[in-house]
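Participant: For reference, the sequence and a predicted model appear below.
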Amino acid sequence: MAEVANHLVPRDGLTNSLIKFTRLEAPQKGSGATIFFTMYDEEHIEIGEMSFFVPAKAKKGEKGTVDDLIARAHQEMADVLRQWLHTIDVMRQAYESGSA
């Protein structure tokens, strides 16, 4: 994974908002599970929800447990957040250079 540019490293105390794993919905067939994350604002009021379907098939080194499914969903969420961070940083650079 690429190193995080110094200007993208978060500052302590920047926000009191959070994203939490909130639930798992699994069909009875055992094909996987939909993992839900809820986003909260500074006052911890719910502002949105995001979910990821995670296949039941265990990856190398996994035991195929529920914890493994939840861990993979957290990785999916982290990947989405990295993509969003990259996108907004590209847009910031465009505005700074006047080419937006």
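Facilitator: The structure has been received and is ready for your questions. Numbers count the residues shown, from 1 in each chain.

Participant: From here on, just use CA atoms for contacts and neighbour counts.
Facilitator: OK.

Participant: how about the nearest residue to the residue nearest the centre of the chain, chain neighbours excluded?
Facilitator: Taking CA atoms, centre = their mean, the centroid of the chain lies closest to Met77, which sits 2.0 Å from it. In this structure, Met77 finds its nearest non-sequential neighbour in Phe52, 8.0 Å apart by CA to CA, 6 or more residues apart in numbering.

Participant: quick one: the helices in this protein?
Facilitator: With helices called from DSSP state H, the chain shows them at 66-97.

Participant: List the buried residues of stretch 14-23.
Facilitator: Within stretch 14-23, the residues scored as buried using 16 or more other CA atoms under 10 Å are Ile19, Phe21.

Participant: The structure to be compared is supplied as follows:
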Amino acid sequence: MATVPDHLVPQDGLTNSSVRWYRMEILHDEGMVRFFFAFTDENKQKIADYPIDLPLSEAKNGGFNAMIAEAHRCMNDNLRQWLYVNDTVYRAYSDVE
């Protein structure tokens, strides 16, 4: 597993904002299931939705819980990528090495 720099180590209490799954749509014509994640700000106001699309066939193979877990795994991958890119830009503009 990769080493996480000290300034990126997760900790409680940094912010009251959140990301949470709140809705699922079955798109029969497209053979997909769309999971919606809500991003909320410090005041718990929704500021954005982010959809994750998964093949409907996964629902048949692993069941509902497996599909929800896969949607969360995909969201985790997105969040990790965003954090990496954001930290790269942060480092480019700061004196941090």
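Facilitator: Cool, the structure landed. Quantities reported herein were computed from a predicted structural model and do not represent experimental measurements.

Participant: Structural similarity score between the chains, please.
Facilitator: After superposition, the two chains reach a TM-score (TM-score structural alignment, normalised by the length of structure 2) of 0.83; 95 aligned residues with a CA RMSD of 2.2 Å.

Participant: hang on, isn't the residue nearest to Met77 of structure 1 packed against Ala26?
Facilitator: No. Counting by CA atoms under 8 Å, Ala26 is not a contact partner of Phe52 of structure 1; they are 11.7 Å apart.

Participant: Give me the more crowded residue out of these two.
Facilitator: Neighbours per residue (other CA atoms under 10 Å) separate Phe52 of structure 1 from Ala26, with Phe52 holding more: 17 against 14.

Participant: Could I get the contacting residues of that one?
Facilitator: When contacts are counted by CA atoms under 8 Å, 6 or more residues apart in numbering, Phe52 of structure 1 touches Thr34, Ile35, Phe36, Ala73, Glu76, Met77.

Participant: quick one: it and Ala58 of structure 1, what's the gap?
Facilitator: 16 Å (CA to CA, to the nearest Å).

Participant: Structure 2: which residue goes with Asp79 of structure 1?
Facilitator: In structure 2, Asp79 of structure 1 lines up with Asp77, judged by TM-score structural alignment.

Participant: mind checking how far its match is from Ser18 of structure 2?
Facilitator: From Asp77 of structure 2 to Ser18 of structure 2 the distance is 16 Å (CA to CA).

Participant: still on that earlier bit, okay, and the common contacts of Phe52 and Ala26 of structure 1?
Facilitator: Counting by CA under 8 Å, 6+ apart, the common neighbours of Phe52 of structure 1 and Ala26 are Thr34.
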